[in-house]
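A.B. asks: Mind folding the following:
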Amino acid sequence: MKREIHLSRRTLILGSISTAATLAGCATPSPSIRSVPLPEKASRPLLPATDAELEQRYAALEDGGHLIPAIPYREMDPKFYRQRVKDPTGEPPGTVVVDTPDRFLYLVEPGGTAMRYGVGIGREGFAWEGEGVIHWRQHWPRWKPPSDMIARQPHLEKYSVANGGMEPGITNPLGARALYIFQNGKDTLYRLHGSPEWKSIGKAVSSGCVRLVNQDVIDLYQRVPFHARIVVRQDWSKPATTLT
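C.D. replies: This next block holds a predicted model:
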């Protein structure tokens, strides 16, 4: 039986590949889907989640015909749990901010708060930084590695664009949701996406994309405004590459 995913005052969402998920594994645009708008005011208290809330937050769930396993959250560093925090970014509400050094993603809310998610990020030499727009969004995306990745890993040819890509599913490197980043009207090949590999959260293991556990990417997907601005920083002492 399908579980309903819903927001409450105290909990964020019910239940919101592998380490080989790469920058190339981050491609395939799709039509945008209208998101839940941000509230005008963020008046909810910054309270730590109870064990019961965490159990529900990271429970197994069925989504889009796919069974997402529960996350053994007690084995994760608690700082990487999804949680509402005081906004440290100074960015306008509705902005997504990826803090690469600390392995956090923030969605800035009105009223001085932000939703914070633990993330895994790209290995040195592959990670992207700058400012862009979340131009496309997709439920259970297909994975279509580009030709340069296939050249490095020929066994991925069967998932090429010409071959239709990898079917959506729990083993797909893009997970339950993908948010596609564009800069100056062009696809950066940089994605925010789901992953069942909870052990990769807080680590630099992918080849450029930002990964969240599937339960968290589902939650983020529902909150992100249409065409949200995104800022990704590797070094917060330097300005991001801005849009033109």
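
A.B. asks: CA atoms for contacts and neighbours, from now on please.
C.D. replies: Will do.

A.B. asks: what ranges do the helices span in this protein?
C.D. replies: 51-57, 147-152, 214-223 (DSSP state H).

A.B. asks: The structure of the following sequence is requested for comparison with the preceding one:
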Amino acid sequence: MIRRLILGALLSASLSACQTAQQPAPVEAAAIEDAAWYIGSMPDKPFDVPLVDRRRMDAKYARQTVSYEGPERPGSIVVDIDQRMLYLVQPDKKAIRYGVGVGKQGFSWKGVASVGRKGVWPSWSPTKTMKSIKPDLPVHREAGLDNPLGARALYLYQDGRDILFRIHGTNEPWSIGEQLSSGCVRMLNEDVVDLYERVPVGTTVYVKRNGRYRV
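C.D. replies: Now for the predicted structure:
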């Protein structure tokens, strides 16, 4: 069942709030390749979450608890663009680490923000900048397996304003560990569901590059 759902959903071209820099493969080949990445599903509403075959990925990007020596307080999110890792800081110098995909060169944002709101199976609309670069993008896409934001999204805010950068799921699991997007932070859907359940609105998010997150 999950294979049929994914094959159907991925017959439409894959778009992202953080647009992939590579040229898409032909639809038929991409659909078969995409479906091969999945091995089952995790119950969720209104859609089950496709589960990725982790054997296809570098083991270092698997969700795991690691030692963490950074100065950030427990409960904070730290995104290291260079490492392609997201850390949810825990007490006792530990962190839950997730592999992520990040923005391509020149598109990655860094700084300090907070989770302004959270979305379950969110809909997606391209920004004005994205439309100016690629005018044929759809104006809106509803939630679903082919939605670029995936199963969950954390919307980053500064001074009470949405800065249009997200931490979100993805329907392109091969992009984890890569620098392909237009700036947002991508996670496997099962990982972003896990993170979503652990962090409240108001969580501080540090996005750093070259060891720095101060703009």
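
A.B. asks: Need the TM-score between these chains.
C.D. replies: Once superposed, the chains reach a TM-score of 0.80 (TM-score structural alignment, normalised by the length of the second structure), with 186 aligned residues with a CA RMSD of 2.1 Å.

A.B. asks: Go through the helices of the first structure and pick out the most buried.
C.D. replies: helix 214-223 (a mean of 24; mean count of other CA atoms under 10 Å).

A.B. asks: For that helix, grab the matching residue range in the second structure.
C.D. replies: On the second structure, the counterpart of helix 214-223 of the first structure by TM-score structural alignment is residues 189-198.

A.B. asks: ok, back up a step: quick one: closest of the helices of the first structure to G120 of the first structure.
C.D. replies: Minimum separation from G120 of the first structure across these (CA to CA) falls at helix 214-223, 12.1 Å.

A.B. asks: Nearest to W136 of the first structure among the helices of the first structure would be which one?
C.D. replies: Of those, nearest to W136 of the first structure by CA to CA is helix 214-223, at 11.2 Å.

A.B. asks: Mean deviation, the match of helix 214-223 of the first structure versus the first structure?
C.D. replies: Averaged over the aligned pairs, stretch 189-198 of the second structure sits 0.3 Å from the first structure after superposition, using mean CA distance after the TM-score superposition for the first structure.

A.B. asks: Need the helices of the first structure in CSV (columns: distance to Y117 of the first structure).
C.D. replies: Listed next are the helices of the first structure as CSV, based on distance: least, CA to CA, whole Å:
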stretch, distance to Y117 of the first structure
helix 51-57, 13
helix 147-152, 28
helix 214-223, 7
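
A.B. asks: What residue in the first structure is paired with M85 of the second structure?
C.D. replies: Match for M85 of the second structure (TM-score structural alignment): F104.

A.B. asks: excluding its backbone neighbours, what's nearest its match?
C.D. replies: G118 (4.9 Å; CA to CA, 6 or more residues apart in numbering).

A.B. asks: Contacts only, for the one you found.
C.D. replies: G118 of the first structure makes contacts with 79-82, 103-105, 201-202, 212, as judged by CA atoms under 8 Å, 6 or more residues apart in numbering.

A.B. asks: hang on, the earlier thing: out of the helices of the first structure, nearest to D63 of the first structure?
C.D. replies: If we rank the helices of the first structure by CA to CA, the stretch that ends up nearest is helix 214-223, at 9.4 Å.
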